[in-house]
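**Student:** Sequence and predicted structure below; questions after.
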Amino acid sequence: MVNDWWRGAAIYQIYPRSFMDSNGDGIGDLPGITARLDHVAELGADAIWISPFFRSPMKDFGYDVSDYRSVDPMFGTLDDFDALLARAHALGLRLIIDQVLSHTSDQHAWFTASRASRTNPQADWYVWADPKPDGTPPNNWLSVFGGTAWQWDSRRRQYYLHSFLAEQPDLNFHCPAVRDALLDEVRFWCERGVDGFRFDACNHQFHDAQLRDNPPAGGGAVSTVRADNPYAMQQHLHDKSQPENLLFLERLRRLLDGYGAVALGEVGDENAPPVMARYTERGKRLHLAYSFSLLTSEHSARHLREQVEALDSALAATDGWGCWAVSNHDVPRVASRWNTSGSADTRRDRLWLALLLSLRGSASIYQGEELGLPEAEVPFERLQDPYGLAFWPEFKGRDGCRTPIPWLAGQAHAGFTDGQPWLPVSETHLPLAIDRQAGDPQSMLAFSRALLHWRRGQPLLRTGAIRFLDAPEPLLWFERRDGDRALQAVFNLSDEPAVLALHQPLAAPAGSPFDGARLDGRTLSLPPFGVFFGEPRDAA
């Protein structure tokens, strides 16, 4: 169905600050995206997701919104957005925008009014609470960015909640007027013609109204943040993923359905699969939920299988849908994060992209992943990320995955800008510039294009069921199936050749972009980081 275009879609994430700068101020912008959209269309993506470009003081680079309906001047104007949307549609690309509903900037007019007094009409639009008798915060909740999640405000003589930076106060979703106002902000962009939204931190939208303390994490909890962050020391039972959020998501879904817009929700939780299943249940709430499961450093075949099976099992119970990613603007790039040898290897980069695009669910490709870009080294004096500044040197922050895209290897700043870029262009990225790879049939870019276009003709990879088959480390083996049609995929996750005994003879499908594997009856030989797709010969 046309309305189900998002099922199995390849969604290309654009981080606007670092994609393309059109005016020489060193910061990427909307006209820059428009000028370079041909690259994404030629790649074979189905849609683009653009990280926040709304008016903001940029304490968290746009995830602190001060006006939901305005484009920040550094990115352009509403007319520039309309031109970008028109160009995307002309190229056959759907456009998804990032929408941050759980919190705003402390510079938003709503917060300015709310903090002015305890009796004004917007006094309860944010989460305010009195201190304990000794003056300390109301409870033990922690911020994702470190330290307490409560900030004292001398105007109201109360604390306000901030799950992220102190400059990002949490909205009070228990207030009906807040819910109504946020739906109006979403409606504004629906009427402008967007195809969907990626809702940031959408399970943070409600908090426990009783403000109960979170219990300690215990030995079995798996946090969504680094172990050196105290946030990982709690089970976040009361500060997010509250049941009241489900009813709000149902209202949101009804609004979006009226415009044919899609909802992709970011769901970060210590036990994410059941939350994601509830959030995408049978077409009542989100269309699909974004998974963090493959954004860690662990990447053994056993671990990957466990993560995928856990989510697939949970979603099967609710007829939900997931969206996978192996890189984004918040984690080190996969080309470095899953590189245990320390040396560059295009074969390995191909494998991870092929795996991402083969799992059941939709796929989010982060800009530069199609080039095999490694994590960039950003010196301390050039760091921009408040997360990195807070946890340096144990954690260098997120700037290394946010450096500008290299377009033209021979030009200053790789053709990203005529000015001084907001983050330095990595020297290691210059040989991987788009103009260098575009003419090389053996490049990562050439493979990415071939893979995405081939995948468009493989409906099993977009919507087929998934079933894992037992294989020894370092092999990952699964089957995608729909009725009598099946397609098996085998991945050698190591830098050594591997052999697998198949259950039945397989034949590579026509046009497969993978080479190097050898079939001898039911014996499959794979080269280092080899990938093989095969159709059972008796399942025509």
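**Tutor:** The structure has been received and is ready for your questions.

**Student:** C-alpha only now, for contacts and for neighbours.
**Tutor:** Fine.

**Student:** can you map out the helices along this protein?
**Tutor:** Defined through DSSP state H, the helices belonging to the chain, from first to last, are 30-43, 78-90, 109-114, 176-192, 244-257, 272-279, 301-318, 334-337, 346-356, 386-391, 434-438, 444-456, 459-463.

**Student:** how about the ones you listed in JSON lines, adding mean neighbour count and distance to Ala489?
**Tutor:** As requested, the helices of the chain are exported to JSON lines (neighbours: other CA atoms under 10 Å; distance: least, CA to CA, whole Å):
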{"stretch": "helix 30-43", "mean neighbour count": "19", "distance to Ala489": "22"}
{"stretch": "helix 78-90", "mean neighbour count": "17", "distance to Ala489": "32"}
{"stretch": "helix 109-114", "mean neighbour count": "17", "distance to Ala489": "51"}
{"stretch": "helix 176-192", "mean neighbour count": "15", "distance to Ala489": "39"}
{"stretch": "helix 244-257", "mean neighbour count": "17", "distance to Ala489": "35"}
{"stretch": "helix 272-279", "mean neighbour count": "24", "distance to Ala489": "24"}
{"stretch": "helix 301-318", "mean neighbour count": "17", "distance to Ala489": "13"}
{"stretch": "helix 334-337", "mean neighbour count": "23", "distance to Ala489": "20"}
{"stretch": "helix 346-356", "mean neighbour count": "21", "distance to Ala489": "9"}
{"stretch": "helix 386-391", "mean neighbour count": "17", "distance to Ala489": "38"}
{"stretch": "helix 434-438", "mean neighbour count": "18", "distance to Ala489": "27"}
{"stretch": "helix 444-456", "mean neighbour count": "20", "distance to Ala489": "13"}
{"stretch": "helix 459-463", "mean neighbour count": "21", "distance to Ala489": "10"}
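
**Student:** what about versus this one:
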Amino acid sequence: MNEPARILSPATAQTWWRGATIYQIYPRSFADSNGDGVGDLPGITAHLPYVASLGVDAIWISPFVKSPQADFGYDVSDYRDVDPIFGTLADFDVLIAKAHALGLRVLIDQVWAHTSDQHPWFVESRSSRDNPKADWYVWADAKADGSPPNNWQSVFGGPAWTWDARRGQYFMHNFLKEQPQLHVHNAAVQEELLAITRFWLDRGVDGFRIDAINFAMHDPALTDNPPAPDDGTPRTRPFDFQLHKYNQSHADLPAFLESVRGVFDEYDGRFSVAEVGGADSEREMKLFTHGDARLNTAYGFDFLYAPALTPDIVRDALEKWPSDAGAHWPSWAFENHDAPRAITRWAAPEHRAAFARAKMLLLACLRGNIFLYYGEELGLGQVDIAYDDLQDPEAIANWPLTLSRDGARTPMPWSADAPQLGFSNAKPWLPVGPDHAALAVDVQERDAASILHYTRRAIAFRNAHSALRWGDLTFVDAGEGLLAFERQSEGERMLCVFNLGATPRDWSAPGGWRTVEALGDTANDALGPFAARIAISER
């Protein structure tokens, strides 16, 4: 496979990540090298040439450090070692070396808001109220009637407090009770997190995606959260009934992020992205990435749970990050491990192939960094996981009202005719998608018109134009049902027009523009269903 040509702008050579395309790998589901039904680091390493062939700049690997797997790696029991189900530190070193040899940077997940309850820090912390790590987690006394200290609720259901008889106190957890909240206000905890940062950067890691960073600091006064107004949205969890004003995003958090950035700046070319969700995410993302002393960018949820991809939704999301905002540089994803596959959310079955191409070209034209989720380049849809096969603790706890995240985490289909579609020679931890054989990598490699080949084309197209990778973005009016915007950088000006629906729309290119990329039916002064035209100014 030939890797698409890449370009580096002299103005951005020192910031490779700006405008980068990053490929997310969920390690449990990418490739199993040892036949235990779970993907692993050697499996990833073996398939890195395929990833490089997409033309992406970097990979982001979801958690692979030691963990009891209560939340599949987001419950860490050792920040400095690899969980045996994924391999060893030596395996990770091989992966880093292979990725770098292929021109790929490597990002890893860091989970700093909480640990596993099996982490040695928590084991020590819960043992007494006066041990050296007694204040490394968030502990509080019961109210006089024995009830929890306040009304905070956990994301996965129930109070954000669990009683611990060893200490005679409650400990806080924003997620599972197996994920006790780190006391990141504590200077000793902060120093340890900075030391962990240096550990991985010293191993050659190029950056972090920092999980749920807005949950990392709470209000020490433990003030009750106010109720959330009822806007008619279905509420499936107690968490949905509150405004999360006090259990997260304390005003001290940006100062800690400046300390993190200070460590990153000790190394060349390192990159940090904050994951931020919730009702106040726009303000928090800009706060956490403000100026040159905090994190580089933030990764939000504008598209991940959107029920449709419409011009209004795209425009609303991108206009929050205007080009004149200077230091504020966004990151975008249509899919990830926590959200249903976009192709299932956004397109009827008969339109999915055409829509997958339009979606990919649109992503390639957005201002900011873009993230692809493994299998997105194949057009994989959401898999309906039977209750007996569920692994997702949130879905099990809230069945059937919470859609399982497992349906977006099923095994990567490498070979249509191989057992388990080439993912493993054993029963995989989640079932393969029943319709994924037709979308397998080997099938699409043989088809020049496949979604896989079009993904490579879209990424190469982005990489070949400075206006798309780094340029400003300005929306323009193209008529009903159409999304249109201009991108401009370094003397290059481009017009991007998309029909994201199944109804043809009238549109003709204005004078002075030359079409450089057309998708779908663009004849007769119209854009057909899921068609697009990208033009470059000749003036």
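**Tutor:** Structure received. Keep in mind that this is a model prediction, so the values were computed, not measured.

**Student:** Superposing both, give me the TM-score.
**Tutor:** The TM-score (TM-score structural alignment, normalised by the length of structure 2) is 0.95; 526 aligned residues with a CA RMSD of 1.6 Å.

**Student:** Out of the helices of structure 1, which is closest to His207 of structure 1?
**Tutor:** Closest approach to His207 of structure 1 among these (CA to CA): helix 244-257, 8.9 Å.

**Student:** out of the helices of structure 1, nearest to Ile97 of structure 1?
**Tutor:** Using CA to CA as the measure, helix 176-192 is the one of the helices of structure 1 that comes nearest Ile97 of structure 1, at 8.9 Å.

**Student:** Where does the closest one end up in structure 2?
**Tutor:** Matched against structure 2 by TM-score structural alignment, helix 176-192 of structure 1 falls on residues 187-203.

**Student:** Ok, stretch 157-167 of structure 1 next?
**Tutor:** Mapping stretch 157-167 of structure 1 onto structure 2 (TM-score structural alignment) gives residues 168-178.

**Student:** how long is the matching stretch end to end?
**Tutor:** Length of stretch 168-178 of structure 2, first residue to last, CA to CA, to the nearest Å: 18 Å.

**Student:** got the buried residues for it?
**Tutor:** 169-178 (16 or more other CA atoms under 10 Å).

**Student:** next one: stretch 396-412 of structure 1
**Tutor:** Buried residues in stretch 396-412 of structure 1, counting neighbours by 16+ other CA under 10 Å, are found at 396-409.

**Student:** Kindly indicate which of the buried residues of stretch 168-178 of structure 2 lies nearest Asp324 of structure 2.
**Tutor:** Within the buried residues of stretch 168-178 of structure 2, distances to Asp324 of structure 2 taken as CA to CA reach their minimum at Asn174, with 35.7 Å.

**Student:** is it true that that closest one touches Gln153?
**Tutor:** Yes - counting by CA atoms under 8 Å, Asn174 of structure 2 sits close enough to Gln153 to count as a contact (7.1 Å).

**Student:** Now for those two: what residues contact both?
**Tutor:** Taking CA atoms under 8 Å, 6 or more residues apart in numbering as the criterion, Asn174 of structure 2 and Gln153 both touch Ala160.

**Student:** Centre of the chain to the match of stretch 157-167 of structure 1, how far?
**Tutor:** 25 Å (CA atoms, centre = their mean, to the nearest Å).

**Student:** How about residues contacting that stretch?
**Tutor:** 70-71, 75, 114, 116-118, 137-142, 148-149, 153-157, 160-164, 179-181, 215.

**Student:** Next: stretch 23-39 of structure 2.
**Tutor:** Here stretch 23-39 of structure 2 makes contact (CA under 8 Å, 6+ apart) with 40-44, 47, 51, 56, 58-64, 85-86, 336-337, 371-374, 409-412, 423-429.

**Student:** Go again with 6 Å.
**Tutor:** The set of residues external to stretch 23-39 of structure 2 that reach it, using CA atoms under 6 Å, 6 or more residues apart in numbering, is 40, 43, 59-62, 371-374, 410-412, 423-429.

**Student:** Can you report how many residues neighbour the alignment partner in structure 1 of Val497 of structure 2?
**Tutor:** Using TM-score structural alignment, the equivalent of Val497 of structure 2 in structure 1 is Val490. Close neighbours of Val490 of structure 1, defined as other CA atoms under 10 Å, add up to 21.

**Student:** what's the answer for Gly534 of structure 1, then?
**Tutor:** Around Gly534 of structure 1 sit 18 other residues, with neighbours defined as other CA under 10 Å.

**Student:** thinking again about what came up before, how about the helices of structure 1 in a markdown table, adding distance to Ala10 of structure 1?
**Tutor:** Converted to a markdown table, the helices of structure 1 look like this (distance: least, CA to CA, whole Å):
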| stretch | distance to Ala10 of structure 1 |
| --- | --- |
| helix 30-43 | 10 |
| helix 78-90 | 15 |
| helix 109-114 | 36 |
| helix 176-192 | 21 |
| helix 244-257 | 21 |
| helix 272-279 | 19 |
| helix 301-318 | 18 |
| helix 334-337 | 17 |
| helix 346-356 | 10 |
| helix 386-391 | 29 |
| helix 434-438 | 20 |
| helix 444-456 | 8 |
| helix 459-463 | 9 |
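
**Student:** To Leu237 of structure 1, which of those helices lies closest?
**Tutor:** For the helices of structure 1, the distance to Leu237 of structure 1 is smallest for helix 272-279, at 12.1 Å, taking CA to CA.
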